[in-house]
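1. Here you go, sequence then predicted model.
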Amino acid sequence: MDERAYLERYDANAYDRPSVTVDLILMSVVDGAPAVLLAERGQHPFAGHWALPGGFVGMDESLDAAARRILHDKAHLTDAYIEQLYTFGAVQRDPRMRVISVAYFALLPVERFRAALRHAPELTLASLGVSPSGGGVEARIDGDGPVTLAFDHDAMIALALERLRGKLDYSHVAFALLPERFTLRMLQEVYEAILGQRLNKPAFRRRMLDRGWLEATGERETGASFRPAELYRAHIPKRDAR
């Protein structure tokens, strides 16, 4: 039997087929703390709970195509670079049936979320903090107490934040949260928000300048009540781009 004949006779129902979803972890920094975009679920399971924007992958679309569709349809964002983070496959993670979820991640400046939040009342940016029990994260909305997230989305967010913190040491990922021109103070504030700790100012600035990732613009910030700080732009050599 050749391959063509084999495939014509193959019984696709011989094995159980789990469903596949895509969930988007879209993060930013708001008021000095990491934040993530959440959507309020309108149907069961977990109706009324907050969750990451997500949906099922169609039989005729790739994972990346599904992620881009969900980014547009549910997160109301376009032209955002998203990449796969991890695949979550615990057997009981979805009470409906066997569902495997592929999580995608993106780091965006808060300005990218404003239009989506203005036109989609089901969306919110929730601030993230360390859970008192240790190890995990908790999401808070409008300064209220921590909210319970649907499915295993708290674990997804915790992993994304852990990966993000790890990448700060060797990549230029933090620049995704900054405008084209920024001060060293703004850069340090982003690092401190993600790491959840204060950094020594002289040591931080020396390390950033020594990496060769910054280019002075010769300009200074405007509207400052104190001495205007110098403005920089990101300058990432190709060998360091990741």
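-> Happy to help now that I have it.

2. going forward, measure contacts and count neighbours with C-alpha atoms only.
-> Will do.

3. What segments of this structure are helices?
-> Using DSSP state H, the helices of the chain run over 3-9, 63-73, 114-119, 153-167, 184-195, 201-210.

4. out of those helices, which comes closest to Ile236?
-> Distance to Ile236, taken as C-alpha to C-alpha, is lowest for helix 201-210 among the helices of the chain, at 11.8 Å.

5. Can you list the buried residues in that closest one?
-> For helix 201-210, a neighbour-count test (16 or more other C-alpha atoms under 10 Å) marks Phe204 as buried.

6. Also stretch 56-69?
-> By 16+ other C-alpha under 10 Å, the buried positions in stretch 56-69 come out as 56-57, 63-64, 66-69.

7. do stretch 68-75 as well
-> Under 16+ other C-alpha under 10 Å, the buried positions of stretch 68-75 are 68-71, 74-75.

8. ok, the residue nearest the centre of the chain - contacts?
-> For the chain, the residue nearest the mean C-alpha position is Leu26 (3.2 Å; C-alpha atoms, centre = their mean). Shown in contact with Leu26 (C-alpha atoms under 8 Å, 6 or more residues apart in numbering): 36-37, 105-108.

9. quick one, which of the helices of the chain is nearest to Pro237?
-> Within the helices of the chain, the stretch nearest Pro237 is helix 201-210; the backing value is 13.1 Å (C-alpha to C-alpha).

10. also this one, for the comparison:
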Amino acid sequence: MRGNLFAVAVDLVVLTVRDAELCALLVRRDAPPFAGRWGLPGGFVLPNEDLLETATRRLGEETGLEFGGHHLEQLASYAAPDRDPRGRVLTVGHIAIVPRPPEPIAGADAAGTAWHPIAKLVDGAAADALLAFDHGRILADGVERAQSKLEYTTLAASFCPPEFTVTQLRRVYEAVWRRTLDPRNFQRKVTSTPGFLEPTDTRVTGVRGRPAQLYRRGPATALHPPMLRGEN
């Protein structure tokens, strides 16, 4: 029997690249419903908050992480009548990109928190069996948003540190798209796209062979022409 709750919530698809894999931040719930199950960070919007404030607060309360100027955008709204057994809860999904994050620390509102490889979550029915509520669908939508935006925007640089090599950037594309790219073709495309990358005055040191050039993100936000997933 469903409860009488009517509320607005925020759920966060927090993505990073770890060990050459796209990973999502999950929180183990410590209270019903779905106690003991993994879910996305998030929670109810308080009367004095907007959605961004709720997202920032809940991420800190559950994981100890902060956005700190990292990429954050709204994903979609989810309002199926039966998505929450406590009552009618509309949640607004967000996607956040966090480069090189520290290990999360479970807060008072979570039984545990950890980075999980996307490949084990979105393939088959794994996410539906593992995640609470409809978080499997929200996660899949967030991953697809990231994959598609890498085709026509400079979002991939959000996964990188302030200065990075072309190889580091290519590994982001390979992790998010889950496919191998030709290094020479990739180098040519990204360095010839206006405004995507800006060379710095430094190169990588302490490595064998010719030191790699370090770049920073340029002023462009869109890619012309786009880089399509089906191309190599």
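-> Now that the structure is in, tell me what you want to look at. Bear in mind that the values here come from a model prediction, so they are computed numbers and not experimental data.

11. rewinding a little: same list, the buried residues of stretch 68-75 of structure 1, but as JSON lines with distance to Ala51 of structure 1 please.
-> Output for the buried residues of stretch 68-75 of structure 1, formatted as JSON lines (distance: C-alpha to C-alpha, whole Å):
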{"residue": "Arg68", "distance to Ala51 of structure 1": "18"}
{"residue": "Arg69", "distance to Ala51 of structure 1": "17"}
{"residue": "Ile70", "distance to Ala51 of structure 1": "13"}
{"residue": "Leu71", "distance to Ala51 of structure 1": "14"}
{"residue": "Lys74", "distance to Ala51 of structure 1": "11"}
{"residue": "Ala75", "distance to Ala51 of structure 1": "12"}
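
12. Give me the mean deviation of the longest strand along structure 1 from structure 2.
-> If you go by DSSP state E, structure 1 has its longest strand at strand 19-30. Compared with structure 2 after the fit, strand 19-30 of structure 1 shows a mean deviation of 0.9 Å (mean C-alpha distance after the TM-score superposition for structure 1).

13. Leu75 of structure 2 against His94, yeah?
-> Yes - counting by C-alpha atoms under 8 Å, Leu75 of structure 2 does reach His94; the two are 4.8 Å apart.

14. count of residues packed around Gly124 of structure 2?
-> When neighbours are counted by other C-alpha atoms under 10 Å, Gly124 of structure 2 registers 10.

15. so how far is Glu66 of structure 2 from it?
-> Using C-alpha to C-alpha, to the nearest Å, one obtains 31 Å as the distance from Gly124 of structure 2 to Glu66 of structure 2.

16. before we move on, what about Leu197 of structure 2?
-> Counting by C-alpha to C-alpha, the gap between Leu197 of structure 2 and Glu66 of structure 2 amounts to 26 Å.

17. again, but for Thr16 of structure 2
-> Taking C-alpha to C-alpha as the measure, Thr16 of structure 2 falls 14 Å from Glu66 of structure 2.

18. And the two? Which one has more around it.
-> Thr16 (26 against 15).

19. Run through the residues that contact the equivalent of that one over in structure 1.
-> Aligned against structure 1 by TM-score structural alignment, Thr16 of structure 2 finds its counterpart in Ser28. Applying C-alpha under 8 Å, 6+ apart to Ser28 of structure 1 gives the contacts 34-36, 107-110, 177.

20. how close does Ser28 of structure 1 sit to Ala160 of structure 1?
-> With C-alpha to C-alpha as the criterion, Ser28 of structure 1 and Ala160 of structure 1 are 12 Å apart.

21. one step back: let's see if you can find the most crowded of the contacts of Leu26 of structure 1.
-> Highest neighbour count within the contacts of Leu26 of structure 1, by other C-alpha under 10 Å: Val36, with 24 neighbours.

22. Straight-line length of stretch 218-230 of structure 1, end to end?
-> 7 Å.

23. and the closest residue in space to Pro161 of structure 2 that isn't next to it in sequence, what is it in contact with?
-> Among residues not flanking Pro161 of structure 2 along the chain, Pro99 sits closest, at 6.3 Å (C-alpha to C-alpha, 6 or more residues apart in numbering). For Pro99 of structure 2, the contacting residues are 16-17, 158-161, by C-alpha under 8 Å, 6+ apart.
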